[in-house]
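Enquirer: Quick one, what's the 3D model for this:
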Amino acid sequence: MNHRHRIRIASFNLALDRAAPGQLAAELSAGGNRQIRQLVEILQRVRPDIVLLTEFDHDGDGRDDRHLRLFCDGFLAQGGKGLPGLDYPYRWLVPTNTGRLAPVSLTGQALPRLPHDGLGFGHFHGQYGFAVLSRWPLLFDGLRSFQHFRWQDMPGARLPLGPEGPWFTGEALDFLPLSSKNHIDLPVRLPSGRQLHVLACHPAPPIDEGPERRNSCRNHDELRLFHDYIHPGRGDYLVDDKGTAGGLEADADFVLLGDLNADPDDGDGFRRSIRNLLASPTLNYQVARGSRIPSSRGGYRLKGVSGRQGSPAYWTHSQGLRLDYVLPSRRLRVLASGVYWYPPGHPLGYLFWDKRGRPDRRASSDHRLVWVDVAVDT
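Expert: Got it, this is the predicted structure:
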């Protein structure tokens, strides 16, 4: 007889980016600080089984995971405030393009310089990196990554245009990847033996650009990469870092998650790409656009201040934007969802607000944790 098992999947931008390499590792080694302790408290309260952590600085290639192990074993696994510890025996620092210096300038200068001439924006390699934590085994034999897939190899790519033609030179496009960090498909083996494909990315934010809108164009196509990947036949052009072509198998169960830096109603980016993604028939409609969109009461504190068009219930960022997503595939049955965000005055409001009721990035993050519960056979 089959039984249903409830699993919780989350995405959380920790805002643990620091000004220099090794700074985050040093803070963790020194016992952490208020921000780190309260990020840990949020994770221990929500207790996801699988979680993507974005903006977690590392060495860039993910080879030195000592501070991730310390974060997991020395912080998350240690209980406090009446909360039991949270154990993640399986974890991975994902290699990233951020802060990897390009061989030639991407901005028309004589010599390439960080942060703007990184393959992904960053002052050092590994800034704004991300990690995956799981209670269940990560199946690296089935890993696919698109860290090195070139932007110009996407058919109909929305490459930015300057006043005199293409913004990037042909020399730059010969090596420039589409992914500003990485796009990964990492299967997880659930207790039943069933595989769940974790599709994770953190596209470039549509900011810090001129009229060419190079970051908005990149965000648009980074979202399109996974949109094409989850549609049978549409991602045939994609070639992963091992040289394997094609998209995700049609019968695969997956969850697409991350800080996508795109809001379907507001913000500075091109909204068509995120709207198209959310309308994909391969996704669970209720979570993407229906009655199960993750929500909270916390964002209502910002209503009328930001001038936004979207509903505050769905906001995941302190500037009044829906940027963070957990999007299960169509066949997965969703049991519940939410944005972990309480309003000022709530007993747990200190995790998000200062004493005047204003968003406080130092309290935890400028982003909110998003979670979805799905049922799987055991």
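Enquirer: make it CA atoms for all contacts and neighbour counts henceforth
Expert: Noted.
Enquirer: right, and residue 70 touches residue 27 too?
Expert: No. Residue 70 lies out of contact with residue 27 (Cα atoms under 8 Å); the separation is 10.8 Å.
Enquirer: Which residue of these two possesses the greater neighbour count?
Expert: Neighbour totals were compared for residue 70 and residue 27, and residue 70 leads with 16 against 13 (other Cα atoms under 10 Å).
Enquirer: How much space separates that one from residue 256?
Expert: According to Cα to Cα, to the nearest Å, residue 70 and residue 256 sit 27 Å apart.
Enquirer: again, but for residue 169
Expert: Between residue 169 and residue 256 the computed distance is 32 Å (Cα to Cα).
Enquirer: if you count what's nearby, which of these two comes out ahead?
Expert: residue 256 (21 against 14).
Enquirer: Give the buried residues for the lengthiest strand in the chain.
Expert: Assignment by DSSP state E gives strand 4-16 as the longest strand of the chain. Residues 6, 7, 8, 9, 10, 11, 12, 13, 14, 15, 16 are the ones in strand 4-16 that count as buried (16 or more other Cα atoms under 10 Å).
Enquirer: one more, for comparison:
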Amino acid sequence: MRRAVLVVAAAVAAALVTPTASADATVRFATFNASLNRATEGELLADLSTPDDEQAQQVAEVLQRVRPDVVLLNEFDHAEGAVDAFRTNYLARSQHGADPIDYPYAYTAPVNTGVPSGMDLDNDGQVGGPGDAHGFGEFPGQYGMVVLSQYPIGPARTFQQFRWADLPGARLPDDPATPEPADWFTPEELAQVRLSSKSHWDLPIDVGGRTVHFLVSHPTPPAFDGPEKRNVLRNQDEIRFWADYVTPGRGDHVYDDQGVRGGLEPGARFVIAGDQNSDPLDGDSNGARQLLRAPRVIDPRPGSAGAVEASVTQGGANADHRGNPWFDTGDFDDESPGNIRVDYVLPSAPLVPLRSGVFWPTAAEELSRLNDASDHHLVWVDVRV
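Expert: Alright, predicted model coming up:
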């Protein structure tokens, strides 16, 4: 039975990854946690300053093979010059025979990871280190974000400094050693603790005179917690931010880094994208359901034969999952959480999704050599704008 599933999945996958026939009528949006993060500040820029970094070559080849028009790269360390170096030394050069790809427009900005808070946010009795940063990181900008586009990017709204406590009904962590509820953070800390572990960006993409808001983020993994469940709760509220933002009447509390208040204009076209670190059914946080149930959000349900094959051959936690492995995007530890769906590209009505896929080649395919570029796989959706 599993063999039959693999054969059918492979046939469907072959149809899904066929390039769009009418480029004028469609736009391919994508997200890819490329794992282009490094252990020390400046290391990524040094790696990208020559065309010889093997992982960057693989990431570039994935982009050259899938050829998205607009793509979010998660876990791309924020450093001046790094984006240009990646475009020049990797994307503009053929990787393993693939055609180079040009992205004339790019957006990146500071993120919360590694930014010192000056407070003891992890309650270990000491101030400093990645656990006390506004977002977990060894240095400012680690695990940053980049958007590359073949269409102009308008003025961004960023929400890096939005406070967690300002989200109505925020799921704030609780110190189990005290009787008071939701008291992991002191009142002084709550006045400064930020919601976004990296940032949330609303990027207006100009597609032939029509605006599509590319709503991108990268919530914290719901792991590495104590009993207070700080990361699990933060992950769910980071995801909820976009659900509130796109729902008329629920985004009035939102304010951006320029002090402008309010959510997305009703009826505006949008695409939500990013590594949400959340599977609807499996893993430690099911917060992604908040996005999948938001008004006008369409789930194109992208998948791959490679994910089905990996679920069967790797076994472990995958055997107990409730979700269909066809939709998996992350290839994680086999014991926990296993392979799950954590990366999403979710267009809104009236955008029309035409086809979608996850770039996860089966072991028999020549391009399976690119499966090691990252522990995540690129997700793409073609939409008619």
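Enquirer: so after the longest strand of structure 1, what's the next helix or strand?
Expert: Going down the chain from strand 4-16 of structure 1, the next helix or strand is helix 23-29, by DSSP states H and E.
Enquirer: Where in structure 2 does that next one fall?
Expert: Using TM-score structural alignment, helix 23-29 of structure 1 lines up with residues 43-49 of structure 2.
Enquirer: and what of stretch 333-340 of structure 1?
Expert: Counting by TM-score structural alignment, stretch 333-340 of structure 1 sits on residues 352-359 of structure 2.
Enquirer: So which bits of the matching stretch are buried?
Expert: Neighbour-count burial for stretch 352-359 of structure 2, counted by 16+ other Cα under 10 Å, picks out 352, 353, 355, 356, 357, 358, 359.
Enquirer: ok but the third one is inside a helix, no?
Expert: No. Looking at residue 355 of structure 2 with DSSP: H, G, I helix; E, B strand; the rest coil, it is strand, so not inside a helix.
Enquirer: Do I have it right that it meets residue 300?
Expert: Yes. Using Cα under 8 Å, residue 355 of structure 2 makes contact with residue 300 at a distance of 7.5 Å.
Enquirer: which residues of the stretch 201-350 of structure 1 fall in helices?
Expert: Using DSSP state H, counting those that start in this stretch, the helices found in the stretch 201-350 of structure 1 span residues 214-229, 271-278, 285-288.
Enquirer: Give me the aligned partner of residue 62 of structure 2 over in structure 1.
Expert: Residue pairing (TM-score structural alignment): residue 62 of structure 2 is matched to residue 42 of structure 1.
Enquirer: counterpart of residue 312 of structure 1 in structure 2?
Expert: Per TM-score structural alignment, residue 312 of structure 1 is aligned with residue 325.
Enquirer: Kindly tell me how buried that match is, as a neighbour count.
Expert: Neighbourhood size, residue 325 of structure 2 [other Cα under 10 Å]: 23.
Enquirer: how close does the counterpart of residue 108 of structure 2 in structure 1 sit to residue 87 of structure 1?
Expert: With TM-score structural alignment as the criterion, residue 108 of structure 2 lines up with residue 93 in structure 1. Shown here: residue 93 of structure 1 relative to residue 87 of structure 1, a distance of 17 Å by Cα to Cα.
Enquirer: which of the two has more neighbours?
Expert: Neighbour count, other Cα under 10 Å: between residue 93 of structure 1 and residue 87, residue 93 has more, with 23 against 18.
Enquirer: wait, what's in contact with the counterpart of residue 250 of structure 2 in structure 1?
Expert: Counting by TM-score structural alignment, residue 250 of structure 2 lines up with residue 234 in structure 1. Residue 234 of structure 1 is in contact with 228, 247, counting by Cα atoms under 8 Å, 6 or more residues apart in numbering.
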